[in-house]
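> Provide a 3D model corresponding to the input given below.
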Amino acid sequence: MSVLEELKTNSISRPRYGCAIGAMHTASAIPRVVPITHCGPGCADKQYVSLAFYNGFQGGGYSGGAVPPSANISENEVVFGGDDRLRELIQASTKIVDADLFVVLTGCIPDIVGDDIPSVVGEFQSKGVPIVYAETGGFRGNNLTGHETVIRAIIEQYVGDYSGDKTKNTVNVWSEVPYQNTYWRGDLSEIKRILEGIGLKVNILFGHDSKGISEWLDIPKAAFNLVISPWVGKSVAEYLQEKYQQPYLHIPSIPIGAIETSDFLRKVTQFAVLDQETTEAFIKKEEKEYYKYLEDFSDFYSEYWWGVPARFAVVSDSIYNLSITKFLVKQLGLISVKQIITENTPEEFKEQIREDFRNIDTDVSLEVEFLEDGYLIEESLRSSPEKPAIIFGTTWDRDIARELKGNIVEVGFPSSYEVVLSRSYVGYRGALSLIEKIFTVAISASA
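Coordinates of the predicted model:
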């Protein structure tokens, strides 16, 4: 095989994730935490443009977007090393920028040439500067694994050891990856709301509902950790179990709609030994409101049946893929023809995810594909014996949806035809927003 053929074999067209330094968004998603990127010119900007701008136009917030300080490494640092450049950047950043914590993230160049990041950052840590570092060169993985790297860096280097008492009914939530998941802000807000509704104090850790670094310092005091994801965050929970002796509950899908959300809350209640009457009262209140809205929707659903898409495909990362598929199958009665997971799932988690899809409902068993390449995704959809009338995917799936004469609902990165502020598709309220979106797209396409 020639070098060119080998490169073609190993290339990926239209990947649906960033590189590890994209986890700069993990830092900026924590209120008043500022990422400092030690990388080449353009690296940080590309991660912002792809993950935050052309992905729901989410905005950068206080310390994201074009704000993060960057070393803009040149040939000089490649030849002579970038330690001095980084030292100057940290000095300037900590002097000018008002932050509760700084997170230095490395790109490929300093990781390859061997810059001594721990030593440089250690100089400032020894002086009491709130700063940590994470090695996030692109060859180390994508922004989902980088997300976990940044989390562990903050816990190891800033939160530190703890041997005191745990706070009853307090939980740390590990779920969607900020900015990678287009609707993360609204989704985390809804998750926090429903968990508080059953009597928990919630460290949501990211987004507008987080208390920032004070909440992170409370991580060791929580009674348990809650992972709501097929795999992202699970290694963090295992690490915290060992470090702080905290048990964790792993629920592989974020709940969408009354059936899944009520089941989710009962599982959490049982694990955390909460008051069941409080939980059932909250569920009753939420379900009453939810089904009232569905009753209103039933007029449309019964009269407009001929325009409603019956078959669907989901092309997204695993956290939304499993959750949306469950909702559409179990609560809307739609028929799945294809599920494609796109985030380069670590091999050790794939079989459990396959098993979750095989048990999607009592009488529904589905097979899932793991594909990163945009061309292969299109070929898979194109070759499906049954064509999806609606694809839950990304901007890059619009062409194949048009070719198959189907509709598209953008639910993941990149999402360039959606402007997302606080919208959520999870929980009781988010499910209603998702239903609105699905059938607005359906009737607009038939106009």
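> When you work out contacts or count neighbours from here on, use the C-alpha atoms and nothing else.
OK.
> who's in contact with V232?
Counting by C-alpha atoms under 8 Å, 6 or more residues apart in numbering, V232 makes contact with 144-145, 148, 174-176.
> I'd like the structure of this one too, to check against the first:
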Amino acid sequence: MAKAAKKIKVIEQVRYSCALAALHSVLAIDRAVPILHAGPGCGQRLSTALSTTNGYQGTGYAGGHAMPCTNSTEAEVIFGGEKKLKELITHSLEVMDADLYVVLTGCTADIVGDDSTEVARGFQKQGKPVVCAQTGGFSGNNFVGHELILGAIIDQYLQPSEEIEPGLVNVFSIVPYYDAFWTGNLEEIRKLLEAIGLKANIIFGPGGGVNALNKIPKAQFNLLLSPWIGLTNVQQLEEKFKTPYLHYPVLPIGPTETSKFLRAIGKYAGLPSEQVEASIAELEKPYDYYIERSADYLLQARVGLPSRFITISDSFYALGISKFLVNDLGLLPGTQFIIDNIPAKYQADLEKEFKDLSPTISAPVVFTNDSGTIREKLRETKFRGKPLILGSAWDQMIAKELNGYQLSVSFPVADRFILNSTYIGYNGALRLAEDIFSVLVSSNY
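The predicted model follows:
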């Protein structure tokens, strides 16, 4: 008797990319250049997905068509591509002005079995700043790729420091380019830490770069501001340099969570509590002013408030936004969809955070990377009014179908142009409130 055919699971509109897409983490480091050992077209397609059509961020100095690439073909599959990679690195060192060169491998190189790390090691022996990360697409998604790149830099490039700089904090948090708001968010984190008397060492974006990388071993401690991404990296730094780390899993959005975050940081850093409280009081004043000024609109509810809010996002934004909307704006949550393929060992901790959004309010969580599944569950939900969907540009149609509101906050943000906007902290919360209520107001026109 013939066996029944296996059902094939088709995933619609996956909201992340492959490990090689973490080339953007290299592009986000000033004076660093990615060198791709991959097939033709991989880099350009990933660049289009994560930068060009995700907030229209652009490609930068060494992105897009400027990225050095072996463009591996049938010849490299048959005979191997190590010789071609060595030639490419040699020429890249000659023509690309940079202080760090990061080789990233694609599926072709990793399947064939090219020892790309050994090729990079040959240049390291010559004193050249070249490292290699094995980022074949089957290694995982771009979150895993981000960790692999940081891991390669820590292992192959960073050197121990004889001195520790008091108050210097390495910040590991959101994934560059994947988060269309990454530059503004990281800058706001810097401002928050500096407001309580710490020095933020942020690798990615303006003010960071290879100089910031070189400072990593000098830090008093590492801050991981993330539910799970980057945990392996701060543990790696602890093992290599004996640098302790603080893991704070919630992206601080709004006064409730941001003040809680700053108190936790201040306590861990050994700062005087009165110093931290004085800074918090000053930081909260502008937020209180603008929210109080908008009370006429918010309290009279001239436009119908959403019955429930839904997040369709990575674990960073889903948790941070939910806590802000519940604790600071008083909105009620519906199902929260987590789309970053979070490893099972971290899911229970995240579910606990959603269970305790406030002393009396919790939210159900669904872990899925399938947009089709998300749409089916939303269609099955009986909303008493208009829902607010905080997701991506792909969610415009389901929001319209449900007669709801929609705002793109997570990949792909293809319907917005982003420069330095932020949703983090007190200022970022004001911007998020502006964006949400502007959607509500505009729906009447």
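> TM-score for these two?
The TM-score (TM-score structural alignment, normalised by the length of structure 2) is 0.97; 443 aligned residues with a C-alpha RMSD of 1.5 Å.
> Most neighbours out of the contacts of V232 of structure 1, which is it?
Among those, S175 has the most neighbours (other C-alpha atoms under 10 Å), with 27 neighbours.
> How about the secondary structure of K405 of structure 1?
Secondary structure for K405 of structure 1, judged by DSSP: H, G, I helix; E, B strand; the rest coil, is coil.
> So which residues of the stretch 201-350 of structure 2 form helices?
All helices of the stretch 201-350 of structure 2, identified by DSSP state H, counting those that start in this stretch, fall at 210-215, 231-241, 255-269, 273-293, 295-300, 315-327, 344-355.
> Save those helices as TSV, and put in mean neighbour count and distance to I196 of structure 2 too.
Converted to TSV, the helices of the stretch 201-350 of structure 2 look like this (neighbours: other C-alpha atoms under 10 Å; distance: least, C-alpha to C-alpha, whole Å):
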stretch	mean neighbour count	distance to I196 of structure 2
helix 210-215	17	20
helix 231-241	18	23
helix 255-269	18	7
helix 273-293	14	5
helix 295-300	11	29
helix 315-327	24	21
helix 344-355	14	26
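> To Q156 of structure 2, which of those lies closest?
Across the helices of the stretch 201-350 of structure 2, Q156 of structure 2 has its closest neighbour in helix 231-241 (11.4 Å, C-alpha to C-alpha).
> on average, how far is that closest one from the matching bit in structure 1?
Aligned to structure 1 and superposed, helix 231-241 of structure 2 gives a mean residue distance of 1.3 Å (mean C-alpha distance after the TM-score superposition for structure 1).
> so where is that helix in structure 1?
With TM-score structural alignment applied, helix 231-241 of structure 2 matches the range 234-244 in structure 1.
> returning to what we had before: just the ones in strands from the contacts of V232 of structure 1, please.
Judged by DSSP state E, strands contain the following of these: W174.
> all strands in structure 1, in order from the N-terminus.
Here structure 1 has its strands, by DSSP E, at 33-38, 101-106, 131-134, 167-174, 201-203, 222-228, 248-251, 311-316, 335-341, 369-370, 390-393, 407-410.
> what's the most buried one of these?
Mean neighbour count (mean count of other C-alpha atoms under 10 Å) peaks for strand 33-38 among these, with a mean of 28.
> So which elements touch that strand?
Secondary-structure packing of strand 33-38 of structure 1 (3 or more C-alpha pairs under 8 Å, 6 or more residues apart in numbering; DSSP states H and E): helix 24-28, strand 101-106.
> what's the mean distance for the longest one versus structure 2?
Between strand 101-106 of structure 1 and the corresponding residues of structure 2, superposition yields a mean separation of 0.3 Å, by mean C-alpha distance after the TM-score superposition for structure 1.
> From the contact counts, what lies against that strand?
Strand 101-106 of structure 1 is packed against strand 33-38, strand 131-134, with contacts defined by 3+ C-alpha pairs under 8 Å, 6+ apart.
> Report the angle between the first one and strand 101-106.
Calculated by axes from the mean of the first three to the mean of the last three C-alpha atoms, to 10 degrees, strand 33-38 of structure 1 forms an angle of 30 degrees with strand 101-106.
> so what's N444 of structure 2 up against?
Counting by C-alpha under 8 Å, 6+ apart, N444 of structure 2 has contacts V303.
> Ok, A272 of structure 1 next?
Neighbour list for A272 of structure 1: 169, 224 [criterion: C-alpha under 8 Å, 6+ apart].
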